[in-house]
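Enquirer: Have a look; sequence and predicted model below, questions after that.
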Amino acid sequence: MAARQTALVEALTAGRSVPEGIDGSAFEAARVALLRKRAGEVARQWPMLAAGFGNRWKREFATWAATRPTQGSLRDGWDMARSLVARGELPAVAAAELAEREAAWHYDGTTAPRSRRTPALSIKAGALAVQLGGRVHVLRRP
């Protein structure tokens, strides 16, 4: 039973194949609902990232997240923003948001983010943020 449950969860959250004996249409409805819920949670953590896509946000996020298990809304948004930077597709309004996070927090893409204790500088897609004394200042926006 545990193996079947694991297979179902992996299919719903990580793009694995639908387990045998599961109704395909019900499965797809559940998968889409989970991706929409996840998109909403990420949008609360990353409002400018979501705003950069406007009405396309849920679709863009679902496309990105379909084969990635969740790491939590903060990390999911961070990972998505970084992948968009790598492709040169980060919306301009989200650049300062990402630069601020990168200046304030250390996140290696694997472990949970932790606050920086030393001064830091971050430049992302034309935005420049500096962290000094625990405060982040955005000096340039794209």
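Expert: Now that the structure is in, tell me what you want to look at.

Enquirer: Going by C-alpha atoms from here, please, whenever you check contacts or count neighbours.
Expert: Fine.

Enquirer: you'd agree residue 3 is in a helix?
Expert: Yes: residue assignment for residue 3, taken from DSSP: H, G, I helix; E, B strand; the rest coil, places it within a helix.

Enquirer: Which helix or strand contains the residue positioned nearest the centre of the chain?
Expert: Centroid-nearest residue in the chain: residue 77, 1.9 Å away (criterion: Cα atoms, centre = their mean). Following DSSP states H and E, one finds residue 77 within helix 73-87.

Enquirer: next, the one to line up against it:
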Amino acid sequence: ACCVMDARAGQVYNARFRLTPEGPQRLCGDRALKLGALAEEIGAAAQILVGDGAHLCYTKLKQECPGLRMAPPHLLYPSGYGVAMAAQRVFADGQAVGADALREQYLRAPQAERERLCRLAQENGG
């Protein structure tokens, strides 16, 4: 499976997984990747797309990647149930943490922050 989110500018945030009887097995870390690089990586392999960038990837890459398939509508987007099922596995493995230990992970700074830093650099002669 390939989880994708539209990152704009011809990129997607994604991670790839192998589906096993024990649950999804991560094949790579979270990353921002150009669509062309993702197409090269997938090639003709069977791949199920999930996430809000799934339609974008399928539309842009279906010719290059004939094994692409969209997840069924009820599994296409993240849900509270999916989060709970993932948490249950982590809890069962004794790896649970309190909510105060959870942190967001940005693959790149939000656009507003990038624009603010650019504006500050221009103001400071950079």
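Expert: Structure received. Just so we're clear, the structure is a prediction, and the values are computed from it rather than from any experiment.

Enquirer: TM-score for the pair, please.
Expert: With the length set by TM-score structural alignment, normalised by the length of structure 2, the two chains reach a TM-score of 0.23; 53 aligned residues with a Cα RMSD of 4.9 Å.

Enquirer: Excluding residues flanking it in the chain, which one is nearest the residue nearest to the centre of structure 1?
Expert: Beyond its immediate neighbours in the sequence, the residue positioned closest to residue 77 of structure 1 (Cα to Cα, 6 or more residues apart in numbering) is residue 42, lying 5.6 Å away.

Enquirer: State the number of residues packed around that neighbour.
Expert: For residue 42 of structure 1, the neighbour count with other Cα atoms under 10 Å is 23.

Enquirer: tell me which element it is part of?
Expert: The secondary structure element spanning residue 42 of structure 1 is helix 24-45 (assigned by DSSP H and E).

Enquirer: helices and strands around that helix, which ones?
Expert: In terms of contacts (3 or more Cα pairs under 8 Å, 6 or more residues apart in numbering; DSSP states H and E), helix 24-45 of structure 1 is packed against helix 2-14, helix 47-53, helix 57-65, helix 73-87.

Enquirer: Of all those helices, which one is nearest residue 34 of structure 1?
Expert: Between residue 34 of structure 1 and the helices and strands packed on helix 24-45 of structure 1, the tightest spacing by Cα to Cα is seen for helix 2-14, at 7.8 Å.

Enquirer: how far does the closest one sit from the chain's center?
Expert: The chain centroid and the centroid of helix 2-14 of structure 1 are separated by 21 Å under Cα atoms, centre = their mean, to the nearest Å.

Enquirer: Okay, buried residues for that helix please.
Expert: Across helix 2-14 of structure 1, burial judged by 16 or more other Cα atoms under 10 Å covers 7, 8, 9, 10, 11, 12, 13, 14.

Enquirer: That helix vs helix 24-45, what angle?
Expert: In terms of direction (axes from the mean of the first three to the mean of the last three Cα atoms, to 10 degrees), helix 2-14 of structure 1 departs from helix 24-45 by 60 degrees.
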